[in-house]
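Asker: next input, structure requested:
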Amino acid sequence: MSTASLAATAYQQIKLELDTFHYAPGDRFSENEVSGRLGMSRTPVREALVRLQREGYISVLPKLGWVVNAIDFEVFAQLYDVRAVLECAAADLLCACTDTAERLQALTAIWCVPDAERLREHARVSLLDEAFHLDLVQAAGNLEMARIHRDLTDRIRVVRRLEFTREDRIGTTYAEHARILQALLARDAAQARTLLQTHIAVSRDEVQKITVHALQAARRQRLSQAHVA
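Answerer: Here you go, the predicted structure:
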């Protein structure tokens, strides 16, 4: 297996462990530790860790190894506010276009579908949800706005990763995305902005609740394991 393939495998495994809080915020670990556990050399493991560092999951401590980043919900709430501003501005631009339907055709084909055609796989829906918001801003045609929005998306991905571990979030997201698209297709900018603001605010609050619950469950499991040991 090539180094790139090994690095991709290492990335997926470590990310899963971060998502399930095998490594919790504040935990430290070394490249040697991960390499030994995964049965890989340090090179692909380091590449995987650097990628996770760029995505905001972990940080490197000189001579001390790696540490899982703390989750600052106040900062993330501010980032969600900025996201709402950008997406509402994109909605205004889209509603002013003469080819709105053409620009949104691909998104409409994904989200405006009957319940029987909706995807159920959490990981896949999560990727499509992120792409929905990125593509929506991209479709508005302002390249700088799209660039800033992509950077913002990279920063909040670390907390959004758990949103679709709850089944009800999938159906809710499909319904809300469809309503947003319908407002945009009708060129009702005020309605589109209202729907986007509500959608993003609810997503922010749900992500925080799901993350806090997952953290608490992980801590209880650790305490239970420590007690047994």
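Asker: CA only for contacts and neighbour counts going forward, please
Answerer: Will do.
Asker: and the helix or strand where V75 lies, what does it pack onto?
Answerer: If you go by DSSP states H and E, V75 is part of helix 73-95. Using 3 or more C-alpha pairs under 8 Å, 6 or more residues apart in numbering; DSSP states H and E, the elements in contact with helix 73-95 are helix 122-139, helix 143-160, helix 167-185, helix 189-228.
Asker: among the ones you listed, which is nearest R103?
Answerer: R103 sits nearest to helix 122-139 of all the helices and strands packed on helix 73-95, at 5.8 Å, using C-alpha to C-alpha.
Asker: residues in contact with that closest one?
Answerer: Outside helix 122-139, the residues that touch it by C-alpha atoms under 8 Å, 6 or more residues apart in numbering are 86-87, 90-91, 94, 103-104, 107, 119, 145-146, 149-150, 153, 161, 163-165, 167, 170, 173.
Asker: return the distance of the helix holding V75 from the chain's centre.
Answerer: 15 Å (C-alpha atoms, centre = their mean, to the nearest Å).
Asker: relative to V207, how far out is the residue positioned nearest the centre of the chain?
Answerer: Centroid check for the chain by C-alpha atoms, centre = their mean gives R157 as the closest residue, at 3.3 Å. Counting by C-alpha to C-alpha, to the nearest Å, the separation of R157 from V207 is 11 Å.
Asker: and A178, by the same measure?
Answerer: Counting by C-alpha to C-alpha, the gap from A178 to V207 is 20 Å.
Asker: follow-up on the earlier one: now the contacts of helix 122-139: which count as buried?
Answerer: 86-87, 90-91, 94, 103-104, 107, 145-146, 149-150, 153, 161, 163-164, 170, 173 (16 or more other C-alpha atoms under 10 Å).
Asker: the structure of the following sequence is requested for comparison with the preceding one:
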Amino acid sequence: MTSIAELPLSIQISKKLEDDIIYGFFLPGTKLDEQELCDRYGASRTPIREALKLLAAEGLVEIRPRRGAIIPTINPLTLCEMFEVMAELEAMCGRLAARRIQPEEKQELQRLHLLCQDYLKQNDSENYYEANRLFHFAIYQASHNAFLIEQASTLHKRLHPYRRLQLRVNNRMNNSFSEHNAILDAIFAGDEQQAEDLLKAHVVIQGQKFTDFISTIESIQPKS
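Answerer: Here you go, the predicted model:
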């Protein structure tokens, strides 16, 4: 397997910048200064610009003519629609996982669930998010549908900054873990309908849950 150090510099930088976006160093609405990026990643402008183009193709960065690159913001209606689609994709993954999950995949899902529990006890939202992210990807893999895995993973990546911010909503981390527990039980029991319903409810944001989420986003976005 190729290590990150063996990849072209532009790809190495794109991965580091992607991590910085995912983990909130660069928040939605942030304008990216090329010189600051050069200093941060120890590179010249050419690989920085190439990295920005790679991330723009994935929707994580928006490049505007004569205005440079920014971390895009999404209007509330579009964000709600994206989470609706994400909820449907994850629900399908859960249904298929309940039918197709293999013993070793059950072990991995259980390991990630316990890891989430450890970080919850430590009130460590950063590491909880990472374990949570891997938990969801493990469910995608357990669906054993390559096209579905690709689509769910792509949209999950596009929503990374916002899914991470969800954990800042009051008591969301505790609720997330409780929901994971029920999802795990349904998948392990082979209950396809229950797994589907629980994952859909887990991911979609509506009602008070949506209002709290939007308030959280507005509170952290850079002021123009």
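Asker: about what we covered before: got CSV for the helices and strands packed on helix 73-95 of the first structure, with distance to A8 of the first structure too?
Answerer: Shown next, in CSV, are these (distance: least, C-alpha to C-alpha, whole Å):
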stretch, distance to A8 of the first structure
helix 122-139, 16
helix 143-160, 18
helix 167-185, 27
helix 189-228, 25
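Asker: figure out which of those helices is closest to L61 of the first structure.
Answerer: Counting by C-alpha to C-alpha, L61 of the first structure lies closest to helix 143-160 out of these; the figure is 19.3 Å.
Asker: what secondary structure does the residue lying closest to I220 of the second structure once chain neighbours are set aside sit in?
Answerer: Once flanking residues are discounted, I220 of the second structure sits nearest to L27: 7.7 Å by C-alpha to C-alpha, 6 or more residues apart in numbering. Counting by DSSP: H, G, I helix; E, B strand; the rest coil, the backbone at L27 of the second structure sits in coil.
Asker: assess the claim that L27 of the second structure and S219 are in contact.
Answerer: No. Using C-alpha atoms under 8 Å, L27 of the second structure is not in contact with S219; the gap is 11.2 Å.
Asker: residues of stretch 4-15 of the first structure that come out buried?
Answerer: Going by 16+ other C-alpha under 10 Å, stretch 4-15 of the first structure has these buried residues: L6, A7, A8, T9, A10, Y11, I14, K15.
Asker: from the residues you listed, which is closest to C112 of the first structure?
Answerer: Distance ranking of the buried residues of stretch 4-15 of the first structure against C112 of the first structure, using C-alpha to C-alpha, places K15 first at 31.1 Å.
Asker: spit out the contact partners of that closest one.
Answerer: Counting by C-alpha under 8 Å, 6+ apart, the residues that K15 of the first structure touches are L52.
Asker: what's the helix or strand for it?
Answerer: Per DSSP H and E: helix 3-19 holds K15 of the first structure.
Asker: now that helix and helix 189-228, what's the angle there?
Answerer: Here helix 3-19 of the first structure points in a direction 80 degrees away from that of helix 189-228 (axes from the mean of the first three to the mean of the last three C-alpha atoms, to 10 degrees).
Asker: after helix 3-19 of the first structure comes which helix or strand?
Answerer: Remark: after helix 3-19 of the first structure, the chain's next helix or strand is strand 28-29, criterion DSSP H and E.
Asker: residue in the second structure matching Y174 of the first structure?
Answerer: In the second structure, Y174 of the first structure lines up with F177, judged by TM-score structural alignment.
Asker: touching, its match and D118? I think so.
Answerer: No. In this structure, F177 of the second structure is not within contact of D118 by C-alpha under 8 Å, at 10.6 Å.
Asker: neighbour count for the two, which is higher?
Answerer: F177 (18 against 15; other C-alpha atoms under 10 Å).
Asker: now V159 of the first structure: how far from Q78 of the first structure?
Answerer: Going from V159 of the first structure to Q78 of the first structure by C-alpha to C-alpha gives 13 Å.
Asker: re earlier: look at L27 and S219 of the second structure and report which has more neighbours.
Answerer: L27 (22 against 10).
Asker: what residues are up against that one?
Answerer: I21, I71, P161, I220, Q221, P222.
Asker: for the helix or strand just after the helix holding V75 of the first structure, packing partners?
Answerer: Going down the chain from helix 73-95 of the first structure, the next helix or strand is helix 100-103, by DSSP H and E. In terms of contacts (3+ C-alpha pairs under 8 Å, 6+ apart), helix 100-103 of the first structure is packed against helix 167-185.
Asker: 10 Å instead, please
Answerer: Judged by 3 or more C-alpha pairs under 10 Å, 6 or more residues apart in numbering; DSSP states H and E, helix 100-103 of the first structure is in contact with helix 73-95, helix 105-111, helix 122-139, helix 167-185.
Asker: stretch 166-173 of the second structure spans what distance, first to last residue?
Answerer: End-to-end span of stretch 166-173 of the second structure (C-alpha to C-alpha): 9 Å.
Asker: so how far is it from its chain's centroid?
Answerer: Counting by C-alpha atoms, centre = their mean, stretch 166-173 of the second structure comes out at 15 Å from the chain centroid.
Asker: likewise for stretch 133-146 of the first structure?
Answerer: 17 Å.
Asker: report the buried residues of that stretch.
Answerer: Buried residues in stretch 133-146 of the first structure (16+ other C-alpha under 10 Å): H133, L134, D135, L136, V137, Q138, A139, A140, M145, A146.
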